[in-house]
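Asks: Sequence and predicted structure below; questions after.
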Amino acid sequence: MSQQIVAFTGISGVGKTTFLRRLAKLIDFQHVTGGSLIAAAREAAPEARDAIRYADLDDNQRLLVQGFALTRDPNSELVVMDGHVVIDDGQELAKISSEVFRALGVSVMVHLETEPERISANREGDTSRSRPTYPSDILLQHQLISRLHAQAVADSMAIPFYIVTHNDTEQLARLLVAK
């Protein structure tokens, strides 16, 4: 069996987990999140995942790869890693190296995008998380930086890159099943 590993990316609050819950109703896959992988490798409580963004980036990425190795189900034909290509620590956007995605064995890069107003509303509405808040123009800029970096990562790895919106669940399901 050849396992397909998809990096499902987008900025914090774009709705990645919500999108993937809808996708799970259409196709079978193992869903893992970057924060939970790092927390698993750190042996940290899941509620501590927001504080992870302020930890050393290189250490976090090493732990992400380690957590993926611990968590990935080798019997799953499709694994979707819900995460980021840029990390917002409240002061800057740090870009994740393509080497991290290479170490995970990513074969497809998908970037979820939506209107900045929706991102802002998602961030404000999710009281279980602590994320930086920004005006719409900054969120739009962050989303563009994330998209461009996701594209650069995919290009450097010579893997397919797709941009999706919340209206593209069925199209992504068909695409991933066809691979």
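Replies: Looks like it came in fine.
Asks: Could you use CA atoms for every contact and neighbour count after this?
Replies: OK.
Asks: Contacts for stretch 79-97 next, please.
Replies: Contact with stretch 79-97 is made by 3-12, 16-17, 29-35, 53-54, 61, 72-73, 132, 142, 145-146, 149-150, 153, as judged by CA atoms under 8 Å, 6 or more residues apart in numbering.
Asks: next, the one to line up against it:
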Amino acid sequence: MTICFQRWHNMKKIVFIAGIHGVGKTTFCKKIQEDVAIKHYSCSSLIKANSEYIETSKAIDKAERNQLVLIEALNQISDKKLLLDGHFCLIDKSNSVLRLKDSVFESLNLSAVVVLTCDVKTIHSRLKERDGATFDIELLQQLQDAELEMAIRISSKLNIQLIHYHSGEPLKKITAFISTL
């Protein structure tokens, strides 16, 4: 089954939009879609729609199972070019940074990675406003550092383009790059 999935999946152009909760992945993807005809999917939405997943907090306890659900959900998508927003790292139930396995990203067969970063105090405020609760600033900084580190490692390992976007920068280079895929 995995071999068949990977062969079919190879035809897709998937740009992975990575970043921690509250960094602005959804807003970023909407802005990209203003200039580029491309569909946007959220990893968490795909997981929720294809499993019994119930989010009670941003801390997770079934990361591995969720990633298998994600891979199967992507298999059902017919779009040939898409933005997929998600995470390289999450917070586990013990409030520690959890790095997802490299094999997950190898299975996704990504074409490029755009990692978003932002001042963690801004992220902290966004999460508090949006969700009513958040992690402390130090943990958010550890998570964002790990996310960037994983983005660098995975894009290098997969030999794909990595773009680091810091909140507020112009999008022209990124939209131009995505248009060429």
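Replies: Okay, I see it. The structure presented is a predicted model; accordingly, all values stated were derived computationally and were not measured.
Asks: picking that back up, in strands, which of the contacts of stretch 79-97 of structure 1 appear?
Replies: 4-9, 30-33 (DSSP state E).
Asks: can I get those residues in a markdown table with neighbour count?
Replies: Below are these laid out as a markdown table (neighbours: other CA atoms under 10 Å):
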| residue | neighbour count |
| --- | --- |
| 4 | 18 |
| 5 | 22 |
| 6 | 22 |
| 7 | 27 |
| 8 | 28 |
| 9 | 26 |
| 30 | 17 |
| 31 | 18 |
| 32 | 20 |
| 33 | 19 |
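Asks: Make JSON lines out of those residues and add distance to residue 65 of structure 1.
Replies: Below are those laid out as JSON lines (distance: CA to CA, whole Å):
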{"residue": "4", "distance to residue 65 of structure 1": "16"}
{"residue": "5", "distance to residue 65 of structure 1": "13"}
{"residue": "6", "distance to residue 65 of structure 1": "14"}
{"residue": "7", "distance to residue 65 of structure 1": "13"}
{"residue": "8", "distance to residue 65 of structure 1": "15"}
{"residue": "9", "distance to residue 65 of structure 1": "16"}
{"residue": "30", "distance to residue 65 of structure 1": "16"}
{"residue": "31", "distance to residue 65 of structure 1": "15"}
{"residue": "32", "distance to residue 65 of structure 1": "12"}
{"residue": "33", "distance to residue 65 of structure 1": "12"}
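Asks: out of the residues you listed, which one sits closest to residue 101 of structure 1?
Replies: Using CA to CA, residue 7 comes nearest to residue 101 of structure 1 of these, at 7.7 Å.
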